[in-house]
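S.K.: What shape does this take:
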Amino acid sequence: MAGGQDRALIDRFLEMLSAEAGAAANTLAAYRSDLTLASAALDGALVTATADRLQALAAGWQSLARSTVARKSAALRRFYAFLADEGHRQDDPGPVLPRPGTARALPKVLGIADVDRLFAAIADRCAIERPLPNDLRLAALVELLYGSGLRATELVGLPRNAVQADRPYLILKGKGGRERLVPVSDRARAAVAAWRAHVAADRAWLFPSGRTHLSRIRLYQLVKALAAEAGIPPDRVSPHVLRHAFATHLLAGGADLRALQAMLGHADIATTEIYTHVDASRLVELVNTRHPLADPHRGHTPPR
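M.R.: From the prediction side, this is the model:
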């Protein structure tokens, strides 16, 4: 039987998965079953389980089908990533779980034209003499999502004065307490300044809501509504998809993979490498223009 803390956090995790990732009902039911069974196997201590206990748990899955093991591992890995994001754990033991599949799914891709349509919809809202505060807030949110590649949790939890007009970067503490430097464009700083004028000076958060800050679920809803307004199917757009777009478009523009890893806050370069699915035509162009053999003045001595 799952412990009280396990049950409460499993519920919160599934709520997030439904709202942010748009997970299907069948997926949510399977994840709930997997997490509840894991909690029971760990005597109600799923939330606090050590890496050793998780490895012992996974050892009992050897007789199961590969697809079942993959699903159970995915459920637990996403759960522990959620716990780390939300501050319920200082570590993420998920990587010790098995990965029976060899192929990693590519993230959803949003083209530059689609991003332009999102910003055009925002620009239309803000083009009036006195834009609505909520439209200014949306502009600041989307500028930071796409322009800086922030995680949803990092974005909604920004302090009121985190973004400064004279400082083109943020210093964030992400997963595992790791600090990283994140660029902030001139456009994003201008959008934040316009929005912050509507945030009382005594508020702790840049995007306040009630006694705390804007929730990730509400952010997800705002982005979906903007996508629909811009004529883009809402199921193609989410805060995480905009983070993916930031990474994909930077890499396609020639960004260094290691620099991108640092900006995204990935502990493992392998995580960043999923963004190397750049346009094949760009790869051909790079070979034709950057490879040493592409230099027409490069001499070639024929064999004797």
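S.K.: contacts and neighbour counts: CA atoms only from here.
M.R.: Noted.
S.K.: just how off-centre is the helix or strand containing R71 within its chain?
M.R.: Assigning secondary structure by DSSP states H and E places R71 in helix 66-85. A distance of 16 Å separates the centroid of the chain from that of helix 66-85, by C-alpha atoms, centre = their mean, to the nearest Å.
S.K.: Check which helices and strands it is in contact with.
M.R.: When contacts are defined as 3 or more C-alpha pairs under 8 Å, 6 or more residues apart in numbering; DSSP states H and E, helix 66-85 packs onto helix 4-21, helix 25-41.
S.K.: right, and the helix or strand after the shortest one?
M.R.: Beyond helix 25-41 in the direction of the C-terminus, DSSP H and E gives the next helix or strand as helix 51-59.
S.K.: roughly how far apart are the residue nearest to R160 when sequence neighbours are not counted and L219?
M.R.: Spatial nearest neighbour of R160, excluding adjacent residues (C-alpha to C-alpha, 6 or more residues apart in numbering): L206 at 3.7 Å. L206 sits 13 Å away from L219, going by C-alpha to C-alpha, to the nearest Å.
S.K.: same deal with A270?
M.R.: Counting by C-alpha to C-alpha, the gap from A270 to L219 is 28 Å.
S.K.: what about A270, how many neighbours?
M.R.: By other C-alpha atoms under 10 Å, the residues close to A270 number 10.
S.K.: T102 - that's part of a strand, no?
M.R.: No: counting by DSSP: H, G, I helix; E, B strand; the rest coil, one finds T102 to be coil, located in no strand.
S.K.: and this one, so I can compare the two:
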Amino acid sequence: MGDQICEYLDYLSLEAGLSVNTILAYGRDLCDFAGFCGGSGIESIASVNSSIIISYQHELALSGKIESSVRRSLVAVKMFLQFALANGISSQSVTELLESPKLWQKLPQVYNTDAVKRLLDAPEPQSDRFYLRDKAILETLYATGMRASETVSLRVNDVNLKIGYLRCIGKGNKERLVPVGVPAIKAITEYIKKQRAQLLNDEKPCEELFLTHSGRPLERTFLWRMVKKYASRAGLGPRLTTHSLRHSFATHLLSGGADLRSVQELLGHADISTTQIYTHVDSDRLKKIHKEFHPRA
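M.R.: Reported below is the predicted structural model:
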């Protein structure tokens, strides 16, 4: 089954255009599924039957995984089985047995503008060696709502500081243009002029905008640790992450009067229902709407 999984993952990469992280996650899920099948004496996807599917779902339910992980695992298996059926690898359809669990919709963690300002002001020129870079990263995250993976892959040529826009490559290699505000433009400009050239490795020049001390592209884990460091310094607690800035970006736009479609485009959401969650986060906005339109407010 391993060769069949590799063939399917190649299809996801070359034809479906899914992101590297998604393909890696699906690959892990399918390897787990293949291991379960192997333990049951099934070595080929063509031999997968309804009893194996039911047993695997039961195994996942008892695994202790969170609902979102179980849901992703079942989606990965379902898509793999559909691929096998469509390409003649398997002759039987058992995908109707794969029902994903219903997920509770959790409200994202959002910080008010004062808390975000404290975070953005946390880097200190006197004590932080890479103050200019860190300041530029934090300002960029909040100004654009980009994901951590999108931020670390941002290249110098993707940023147009004169007109205040950047080109972002999101999930599935989808491209979008995002405006950049004046504070972020100022921070990025200062970083490029005063620090980035010092970080560059002349032997291995790098196109990415944000670099490590050795001139290499940053990794997502670095961004996660950096944000945690400055959140702690600003007294904002351990729950603040890079994604918290993305949530705050979207919520603050909607609070300021932005329409849902525009926020969807800025975030790069394929489905507007994903963006709609932010309309439930801002309690002040909800109270204002209720007071204005409810007959008994």
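S.K.: which of the residues in the helix holding R71 of the first structure are buried?
M.R.: Going by neighbour count (16 or more other C-alpha atoms under 10 Å), the buried part of helix 66-85 of the first structure is 69-85.
S.K.: Quick one: map K175 of the first structure onto the second structure.
M.R.: Under the alignment (TM-score structural alignment), K175 of the first structure maps onto K171 of the second structure.
S.K.: tally of neighbours for L214 of the first structure?
M.R.: Using other C-alpha under 10 Å, L214 of the first structure has 18 neighbouring residues.
S.K.: Map it onto the second structure.
M.R.: Under the alignment (TM-score structural alignment), L214 of the first structure maps onto L218 of the second structure.
S.K.: hang on, isn't its match packed against F210?
M.R.: Yes: using C-alpha atoms under 8 Å, L218 of the second structure is in contact with F210, at 6.4 Å.
S.K.: any residues in contact with both of those two?
M.R.: Taking C-alpha atoms under 8 Å, 6 or more residues apart in numbering as the contact rule, L218 of the second structure and F210 both touch V152.
S.K.: And the alignment partner in the second structure of L251 of the first structure, how far from L266 of the second structure?
M.R.: Matched by TM-score structural alignment, L251 of the first structure corresponds to L254 in the second structure. Distance of L254 of the second structure to L266 of the second structure, given as C-alpha to C-alpha: 12 Å.
S.K.: what does H266 of the first structure align to in the second structure?
M.R.: Taking TM-score structural alignment, the alignment pairs H266 of the first structure with H269 from the second structure.
S.K.: List the residues that contact the nearest residue to its match once chain neighbours are set aside.
M.R.: Counting by C-alpha to C-alpha, 6+ apart, H269 of the second structure lies nearest to T275, which is 6.9 Å off, once chain neighbours are set aside. T275 of the second structure makes contact with 260, 263-264, 269, according to C-alpha under 8 Å, 6+ apart.
S.K.: So T275 of the second structure versus G181 of the second structure, what's the distance?
M.R.: According to C-alpha to C-alpha, T275 of the second structure and G181 of the second structure sit 21 Å apart.
S.K.: go on, A136 of the second structure?
M.R.: Using C-alpha to C-alpha, one gets 12 Å for the distance from A136 of the second structure to G181 of the second structure.
S.K.: which of the two has more neighbours?
M.R.: Neighbour totals were compared for A136 of the second structure and G181, and A136 leads with 22 against 16 (other C-alpha under 10 Å).
S.K.: Helix or strand: which one has the more buried one?
M.R.: Here A136 of the second structure, judged by DSSP H and E, is contained in helix 131-144.
S.K.: First-to-last residue distance for stretch 264-278 of the second structure?
M.R.: End-to-end distance for stretch 264-278 of the second structure: 10 Å, by C-alpha to C-alpha.
S.K.: Find out how far that stretch is from the centre of the chain, if you would.
M.R.: Stretch 264-278 of the second structure sits 12 Å away from the centroid of its parent chain (C-alpha atoms, centre = their mean).
S.K.: same thing with stretch 28-39 of the first structure?
M.R.: Distance, stretch centre to chain centre, for stretch 28-39 of the first structure: 23 Å (C-alpha atoms, centre = their mean).
S.K.: need the contact list for the closest residue to G170 of the second structure other than its chain neighbours.
M.R.: Closest residue to G170 of the second structure apart from its sequence neighbours, by C-alpha to C-alpha, 6+ apart: E150 at 6.1 Å. Neighbouring residues of E150 of the second structure by C-alpha under 8 Å, 6+ apart: 168-170.
S.K.: E150 of the second structure corresponds to which position in the first structure?
M.R.: By TM-score structural alignment, E150 of the second structure lines up with E154.
S.K.: secondary structure element for that match?
M.R.: Assigned by DSSP H and E, E154 of the first structure belongs to helix 152-156.
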